[in-house]
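Q: dropping the sequence and predicted coords here.
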Amino acid sequence: MKAIPVDNEQNNEQKPANPSNNGAEQSEQSELQAQMVELQMSMAHLELTVEQLDQVIARQDQHIQTLQRQLQLLYTQIQTQGPEEGIAPFDIMADKPPHY
């Protein structure tokens, strides 16, 4: 590559700031900051929602386990009862409601 001579007087001069360009950069930065804040708020809201849903799922799991134990106890009770102690058979003619 060939070196290009540079005039020192031109280099020492500072270019005047372009107010329209500087304002556009600041506007873009503030817009990006606003978007970042919005994303952070959305992320925080989603994290809170996930934690709440996790708690709901944990409670439902405990409830389901309790119901399963109760159902197992009922099955055990029904199996240990004799036929005369069990649930009476349903007879539609004998168990007719009084309003018929």
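A: Looks like it came in fine. What you are looking at is a predicted structure, and each value in this text was computed from that prediction instead of being measured.
Q: for the rest of this, base every contact and every neighbour count on C-alpha atoms.
A: Noted.
Q: now the residue nearest the centre of the chain: which helix or strand?
A: Nearest residue to the geometric centre of the chain (CA atoms, centre = their mean): residue 50, 3.8 Å. Assigned by DSSP states H and E, residue 50 falls within helix 19-80.
Q: now do that helix: distance to the chain's middle.
A: Distance of helix 19-80 from the chain centroid (CA atoms, centre = their mean, to the nearest Å) equals 3 Å.
Q: helices or strands up against it?
A: Judged by 3 or more CA pairs under 8 Å, 6 or more residues apart in numbering; DSSP states H and E, helix 19-80 is in contact with no other helix or strand.
Q: from residue 29, how far off is residue 23?
A: Distance of residue 23 to residue 29, given as CA to CA, to the nearest Å: 10 Å.
Q: in addition, the following structure is provided for comparison:
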Amino acid sequence: MTKHKNFDDQAPLSAPIEDLQVRIAFLDDLVEQLNDQVAQQSLELADLQKQMRILYQRMESSDLSEGIAVFDPMSNRPPHY
């Protein structure tokens, strides 16, 4: 009879414990998904940084003064002046 009473005393506690276990399982899954997303974005960011370095190197190596005329504000007045 005392064992049966102990089981009845633990019954109200089992539902909140099961709810917490479900929430923990959900949060574990969510953390795993977020970790995967951060890892993927980290790789994409590294790739974009590499592409930017290549573009900057191309810009620095090209001679921009050859194809573009120097701007002189006195001789190159807009038509509305």
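A: Received the coordinates, thanks. Note that the coordinates shown come from a computational prediction; the quantities given were computed from them, not determined experimentally.
Q: which one in structure 2 is aligned with the residue nearest to the centre of structure 1?
A: Using TM-score structural alignment, the partner of residue 50 of structure 1 in structure 2 is residue 31.
Q: its match and residue 47 of structure 2, how far apart?
A: 24 Å.
Q: what residue in structure 1 is paired with residue 19 of structure 2?
A: Under TM-score structural alignment, residue 19 of structure 2 pairs with residue 38 in structure 1.
Q: and that match, what does it touch?
A: Applying CA atoms under 8 Å, 6 or more residues apart in numbering, we find residue 38 of structure 1 in contact with no residue.
Q: using the three-state scheme, assign residue 70 of structure 2.
A: Following DSSP: H, G, I helix; E, B strand; the rest coil, the label given to residue 70 of structure 2 is coil.
Q: what about it, how many residues nearby?
A: Residue 70 of structure 2 has 8 neighbouring residues, counting by other CA atoms under 10 Å.
Q: next one: it relative to residue 49 of structure 2, how far apart?
A: From residue 70 of structure 2 to residue 49 of structure 2 the distance is 32 Å (CA to CA).
Q: now residue 7 of structure 2
A: Using CA to CA, residue 7 of structure 2 is found at 61 Å from residue 49 of structure 2.
Q: residue 33 of structure 2 too?
A: Distance from residue 33 of structure 2 to residue 49 of structure 2, counting by CA to CA: 24 Å.
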